[in-house]
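Q: Predicted model follows, preceded by the sequence.
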Amino acid sequence: MDELKSMAVSQNTTLVAFAFLYADCQNTEYRKEIISLEEICKPVQDINCNGDWVDPGRDGDLETDGHLSMPIPPIDIEPIVNVQWPGNHDVAGNIQQVAGELRQIAELIEHRIVAQATRNLKKNISSSPSEDWKSLLSAEVERVMRQGVGLEYLPQERVLIALTLTLVKGVCEQAPRFLRNLFSAAVQFINPVSTW
C-alpha cells in the first residue's frame, strides 16, 4: 500500500511541477520544450487505480449520471493543453490548485534573490561536467533558504517547492535545452518533500 501511495505522490509531484512550469510561458523555445515534457507527465493508469485516464483528444463523453468524463479545470488557473489529468475531478482540481498556490508563493519571493539564484544555478549547470543536476539544484535552493526569503509565515515545504520550481523555470526560460534534465532533477528533489 505504501508503494501505491508513493506512486501517487510522485505522479502528483510531476503534474504539479508541470502545471507550475507551463503557466505563463512567453518564450517560444521554452514553450516547445515544456510541451515536449507532456510525455513524461502522461500516466499509464489512474493514481487511484480506478481505471484509465481520460483522453484529452476526445470532446468528453456524457456519463449516465450526467457528468462529462473529462475534468474541467478551475477558471482562475490557466488550463494545460494536452495534459491528461486524472479522471478524478477532485484530484485534477487539487493538482491545479496546488500549482496555483505555489505560483502565488513564488511571486512573493523577492525578485533579486531569485535572479541571483537563477544566475548561480545556470552557471553551475553550464560548467558542470557531470549531469548531477539534482545536487546542483538542491544546493542552490538550500543556500537561498538558509539566506532567507522572508516568508517564514508560510509553510516552508511549499516555499521550498515554489523556490525550486521558480529557479527551474528561470534557468529554462534562459536556456530551454536544460528543461528536460532540470525538470527531472526538480521532481526527484521535491518528491520526498511533497505531501500532496
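A: Arrived safely. Numbering: from 1, shown residues only.
Q: Please make it C-alpha for all contacts and neighbour counts, starting now.
A: Will do.
Q: Do I have it right that residue 187 meets residue 11?
A: No. Counting by CA atoms under 8 Å, residue 187 does not reach residue 11; the two are 9.5 Å apart.
Q: in the protein, which spans are helices?
A: Per DSSP state H, the chain carries helices over the ranges 2-22, 28-36, 38-41, 89-108, 111-127, 133-147, 156-174, 179-190.
Q: mind listing what's buried in the longest one?
A: The reference is to helix 2-22. Within helix 2-22, the residues scored as buried using 16 or more other CA atoms under 10 Å are 8-22.
Q: what's the neighbour count on the closest residue to residue 145 other than its chain neighbours?
A: Excluding the flanking residues, the one nearest residue 145 by CA to CA, 6 or more residues apart in numbering is residue 160, at 7.3 Å. Residues contacting residue 160 under the criterion other CA atoms under 10 Å number 23.
Q: cool, residue 115 as well?
A: 15.
Q: mind listing what it touches?
A: Contact analysis of residue 115 by CA atoms under 8 Å, 6 or more residues apart in numbering lists residue 170.
Q: ok, now with 10 Å
A: 121, 166-167, 170-171 (CA atoms under 10 Å, 6 or more residues apart in numbering).
Q: Next up, a structure to set beside the first:
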Amino acid sequence: MDDSWKSAIGQNAPLVILSFLQTDSKIVNYNEELSSLSTLINRDINCNGLMMDTDDEGGLETDGHLSSCIAMSMGDIQPSVQLQGPDEAAIQRVAEELRYIAAQLEHNVVAQATQNLSNNVLSSTTQYWKKHLSQEVDKALRQGVCLRDLPQEQIIVALSLTLVKGVCQQAPHLLRNLFDIALDYIRRDF
C-alpha cells in the first residue's frame, strides 16, 4: 500500500470517513445526522483533539478558563468538517480514491451486503456490529468483487465505508455508532 495513502488515512481516519460519507444525498435525516456528526468532529479538531462531553454547558472553571471550546458555539455555522493544513489535500485524495473504488464495486454484491448488514445491525446489540461489518466485507470480497489491480486494504476500506453509508442512509439514527465501529474497524490495519 502507498505509504502516503496509509499515513493519510491512519492519522486522519475520522476525517477520511466523514469526507467519504458526505455526498449529495437527498435523504434529509441522513444529512441531519451527518451534519451533527460533522459538528462533533469539528469540535474535537478545534479543541485540539480532546473529546468533549456534549452535555457540557460550558462555564467558568476555578482557574478562570472556560470549560468548553469556543468552537462549540459555532456548531451551526460549520455544517461540515473544515479541513485545514497540510493534510487537507491528502485526506481529500484518499476520500476521492475510496469513492472511485466504491463506484467500481459490483452493485448487486454491495446491495446484498448492505441489506445483510442492516438486518444484522438492527437485530443485534452494538457490541456485535463490528463483527457483522467484518463478516459482510469478507463475504462481499469472496463473492467476486474484482478489483485486482488495487491494494486489498483500499478495497476493504472502500467496501466497509460503502456498507456503512448504505445502512446509515436506510437508518440514519445508526450513523454515530456505525461511524465509530467503522473507525475502529479501519484502524485495526493502520
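A: Here it is on my side, so go on. Keep in mind the model is a prediction, meaning the values are calculated, not measured.
Q: which neighbours do residue 187 and residue 11 of the first structure share?
A: Between them, residue 187 of the first structure and residue 11 share the contacting residues residue 17, judged by CA under 10 Å, 6+ apart.
Q: Would you confirm that residue 96 of the second structure contacts residue 19?
A: Yes. With contact defined as CA atoms under 10 Å, residue 96 of the second structure reaches residue 19; the gap is 8.6 Å.
Q: Ok, which of the helices of the first structure comes nearest residue 80 of the first structure?
A: Closest approach to residue 80 of the first structure among those is made by helix 2-22 (6.8 Å; CA to CA).
Q: list the helices and strands the closest one packs on?
A: helix 28-36, helix 38-41, helix 89-108, helix 156-174, helix 179-190 (3 or more CA pairs under 10 Å, 6 or more residues apart in numbering; DSSP states H and E).
Q: name the helices or strands packed onto the longest one?
A: For helix 89-108 of the first structure, the contact count by 3+ CA pairs under 10 Å, 6+ apart identifies helix 2-22, helix 156-174 as packing neighbours.
Q: Let me have those in a markdown table, adding distance to residue 82 of the first structure as columns.
A: As requested, these are exported to a markdown table (distance: least, CA to CA, whole Å):
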| stretch | distance to residue 82 of the first structure |
| --- | --- |
| helix 2-22 | 12 |
| helix 156-174 | 20 |
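Q: any idea what residue 136 of the second structure aligns with in the first structure?
A: Superposed on the first structure with TM-score structural alignment, residue 136 of the second structure falls opposite residue 140.
Q: got it, and residue 112 of the second structure?
A: So, by TM-score structural alignment, residue 112 of the second structure is matched to residue 116.
Q: That match: neighbour count?
A: Residue 116 of the first structure: 13 surrounding residues under other CA under 10 Å.
Q: quick one, what contacts it?
A: Here residue 116 of the first structure is in contact with 122, 144, 167 (CA under 10 Å, 6+ apart).
Q: Among those, which one has the most neighbours?
A: With neighbours taken as other CA under 10 Å, the top of those is residue 167, carrying 27 neighbours.
Q: Can you find the partner of that one in the second structure?
A: By TM-score structural alignment, residue 167 of the first structure lines up with residue 163.
Q: From residue 49 of the second structure, how far off is that match?
A: According to CA to CA, to the nearest Å, residue 163 of the second structure and residue 49 of the second structure sit 27 Å apart.
Q: One more: residue 127 of the second structure?
A: From residue 127 of the second structure to residue 49 of the second structure the distance is 25 Å (CA to CA).
Q: ok, now residue 91 of the second structure?
A: Here residue 91 of the second structure is placed at a distance of 17 Å from residue 49 of the second structure (CA to CA).
Q: More neighbours: the two, which one.
A: Ranked by neighbour count (other CA under 10 Å), residue 91 of the second structure and residue 49 place residue 91 first, with 25 against 11.
Q: can you pull the contacts of the more buried one?
A: Residue 91 of the second structure makes contact with 5, 7-9, 11-17, 19-20, 83, 97 under the criterion CA under 10 Å, 6+ apart.
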